[in-house]
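>>> Structure, please.
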Amino acid sequence: MDLFPIFLKIAGRPCIVIGAGNLAEAKIDSLLAAHAKVTVIAPEARPHVVERAAAGELEWLRRDYVEGDLLGQFLVVAATDNPVVNRAVFREATEKNLLCNAVDDPPFCDFYFPSVVRRGDLQIAISTAGASPALAQRLRKEINSQLPLDVGDWLTDLGNLRREVTQMEPLNEERKWLLHQLAQREVCGYEACPSRLLAREHALKNPFPEKKS
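All right, here's what the predicted structure looks like:
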């Protein structure tokens, strides 16, 4: 199966989860971690979901799903313990041109939740197209054990330095070369950081062209 790998910006977007049990809990947390505006529909909920609703982090509608509940949503997750309900949610989502994931039911999924390794802004997502979530989890554990814990902090410093470079140099092959070089070096937040000094020295050789008056 050919899947299109993509990272979505869903902050502030309305996302709905049908179900609030074991299948739904991790999906709800993932959506909230991305700052989505989450609505949960379920007659009962796991204590963790109840707590997050009480804290105002999500809206919990304490009832069963009914057709029409998906109106105005951006992303849909069907995560009840009843496949018939989940597939009904998927059908409504399809009719409304909404992307839907029916948990643990690959034929009724427009997308999958990957296994993810996180270090700050760095995310490495692993998918098996629903063929073996257990394998994806094993690979995640292996990568997680090998990836340095401080790579997220390094990425933050590298990102700050990249923004400096894009302000100092025009978009050309010289700038592209420099950014690739910096991605292979130690970067820190200090003014005397060797990588920062390299970037500033390079900018003197690759300045923006002078504007004609």
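>>> Only C-alpha atoms from now on, for both contacts and neighbour counts.
Noted.
>>> can you count the residues close to residue 60?
Neighbourhood size, residue 60 [other Cα atoms under 10 Å]: 23.
>>> Which strand or helix spans it?
Residue 60 is part of strand 59-61, with elements assigned from DSSP states H and E.
>>> what's downstream of that strand, the next helix or strand?
From strand 59-61, the next helix or strand downstream (DSSP H and E) is strand 75-78.
>>> From residue 117, how far out is residue 141?
Between residue 141 and residue 117 the distance is 8 Å, computed by Cα to Cα, to the nearest Å.
>>> circling back to that earlier point, packing partners for the strand holding residue 60?
On a contact count with 3 or more Cα pairs under 8 Å, 6 or more residues apart in numbering; DSSP states H and E, strand 59-61 meets strand 37-41, helix 47-54.
>>> which strands and helices sit next to the top helix by length along the chain?
Using DSSP state H to define each element, the chain has its longest helix at helix 151-168. Under the contact criterion of 3+ Cα pairs under 8 Å, 6+ apart, helix 151-168 touches helix 173-182, helix 194-205.
>>> can I get those in TSV with distance to residue 31 and mean neighbour count?
Shown next, in TSV, are the helices and strands packed on helix 151-168 (distance: least, Cα to Cα, whole Å; neighbours: other Cα atoms under 10 Å):
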stretch	distance to residue 31	mean neighbour count
helix 173-182	32	14
helix 194-205	36	16
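>>> got a markdown table for those, with distance to residue 105 too?
Below are the helices and strands packed on helix 151-168 laid out as a markdown table (distance: least, Cα to Cα, whole Å):
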| stretch | distance to residue 105 |
| --- | --- |
| helix 173-182 | 41 |
| helix 194-205 | 48 |
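>>> one more to put side by side:
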Amino acid sequence: MTEYMPIMLDVREMKVLLVGGGKIAGRKAGQLVAAGADLTVISPHAGSDILKMEEAGQLRWIRREASEEDISDYRIIYAASGDEALNERLAEAAHRVGTLVNVASRAQAGNFIHPAVLRRGRLIVAASTSGAGPSAASALIRELDERFGEEYETYAEFLYFMRCKVRETVDEPEIRHRLMRKLTETDILNQIRQDRFVPWSDIEAAAWIAREREE
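Model prediction:
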């Protein structure tokens, strides 16, 4: 069994190639555009989602069949055409040059896969079966959707705000770690759930940091 390494990847302005223009390619294009990728689509035909994104200037669409030679200019390849043989040829070419490649028609042909994802603002919860059963991972995410409500978006924003303040004022890594752990032990999440939470000001954040770092 392939042992995948879970990561969160920043693809802003990264050159990404998406081969294919159907529904699967359209969904991937939307995700990549939302993440800020420098996206090129190669396909003789494209669905309405890709057309709309091209018209909005969010991606480039090259209207032809892709070939192995196309991959050399890109850091990530998505082989999502309806032609499985083409997808596999692109994957083999990507492997030869060490490029990351995702293959929609057969996950094992690529070297990375996408998990099912639940987003709550900065909070991202991912689930994967390592390609064994994507529908099972999606079902798990639906269960987690009921577990993690909208309050987690506010909570994650609060933690991000405080992490920035801690990094600005505390130099010692071990104290930073202790302060962030203490934050997760506070009653903030319950306050948000009960609609009692008032966002902290810079002064309140600084006072909390000063008080807790001495303990």
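>>> what's the TM between chain one and chain two?
Once the chains are laid over each other, their TM-score by TM-score structural alignment, normalised by the length of the first structure reads 0.89; 205 aligned residues with a Cα RMSD of 2.0 Å.
>>> about what we covered before: nearest to residue 35 of the first structure, of the helices and strands packed on helix 151-168 of the first structure?
When those are ranked by proximity to residue 35 of the first structure, the top entry is helix 173-182, at 30.1 Å, counting by Cα to Cα.
>>> The closest one vs the second structure, average distance?
Helix 173-182 of the first structure: mean distance to aligned residues in the second structure after superposition is 1.9 Å, counting by mean Cα distance after the TM-score superposition for the first structure.
>>> Just the angle for that helix relative to helix 151-168, thanks.
With axes from the mean of the first three to the mean of the last three Cα atoms, to 10 degrees applied, the angle from helix 173-182 of the first structure to helix 151-168 works out at 160 degrees.
>>> Check which helices and strands helix 173-182 of the first structure sits against.
Judged by 3+ Cα pairs under 8 Å, 6+ apart, helix 173-182 of the first structure is in contact with helix 151-168, helix 194-205.
>>> okay but residue 60 of the second structure is in contact with residue 41, surely?
Yes: proximity of residue 60 of the second structure to residue 41 meets the contact threshold set by Cα atoms under 8 Å, at 6.0 Å.
>>> ok now the strand holding residue 60 of the first structure, how far from the chain's centre?
Strand 59-61 of the first structure sits 23 Å away from the centroid of its parent chain (Cα atoms, centre = their mean, to the nearest Å).
>>> contact partners of it?
38, 39, 40, 41, 42, 43, 50, 53 (Cα atoms under 8 Å, 6 or more residues apart in numbering).
>>> Identify, from the residues you listed, the entry nearest to residue 181 of the first structure.
Here the nearest of the contacts of strand 59-61 of the first structure to residue 181 of the first structure, counting by Cα to Cα, is residue 38; it sits at 41.0 Å.
>>> hang on, that closest one packs against residue 31?
Yes: taking contacts as Cα under 8 Å, residue 38 of the first structure lies within contact range of residue 31: 7.1 Å.
>>> Neighbour count: these two, which is higher?
In this view residue 38 of the first structure and residue 31 are compared by other Cα under 10 Å, and residue 38 has more residues nearby, 23 against 19.
>>> Return the residues in contact with that one.
Applying Cα under 8 Å, 6+ apart, the residues near residue 38 of the first structure are 14, 15, 16, 17, 28, 31, 32, 57, 58, 59.
>>> The second one and residue 158 of the first structure: what is the separation?
In this case it means residue 15 of the first structure. Taken as Cα to Cα, the span from residue 15 of the first structure to residue 158 of the first structure is 32 Å.
>>> returning to what we had before: who wins for proximity to residue 99 of the first structure among the helices and strands packed on strand 59-61 of the first structure?
Across these, closest to residue 99 of the first structure is strand 37-41 (Cα to Cα), at 15.1 Å.
>>> How about the closest one, which residues are buried there?
Neighbour-count burial for strand 37-41 of the first structure, with 16 or more other Cα atoms under 10 Å as criterion, is recorded at 37, 38, 39, 40, 41.
>>> looking at it, the fourth one is touching residue 14, isn't it?
No: the pair residue 40 of the first structure and residue 14 fails to qualify as a contact (Cα under 8 Å) at a distance of 10.8 Å.
>>> hmm, back to that, closest to residue 133 of the first structure out of the helices and strands packed on helix 151-168 of the first structure?
Nearest to residue 133 of the first structure, of all those, is helix 173-182, at 33.7 Å by Cα to Cα.
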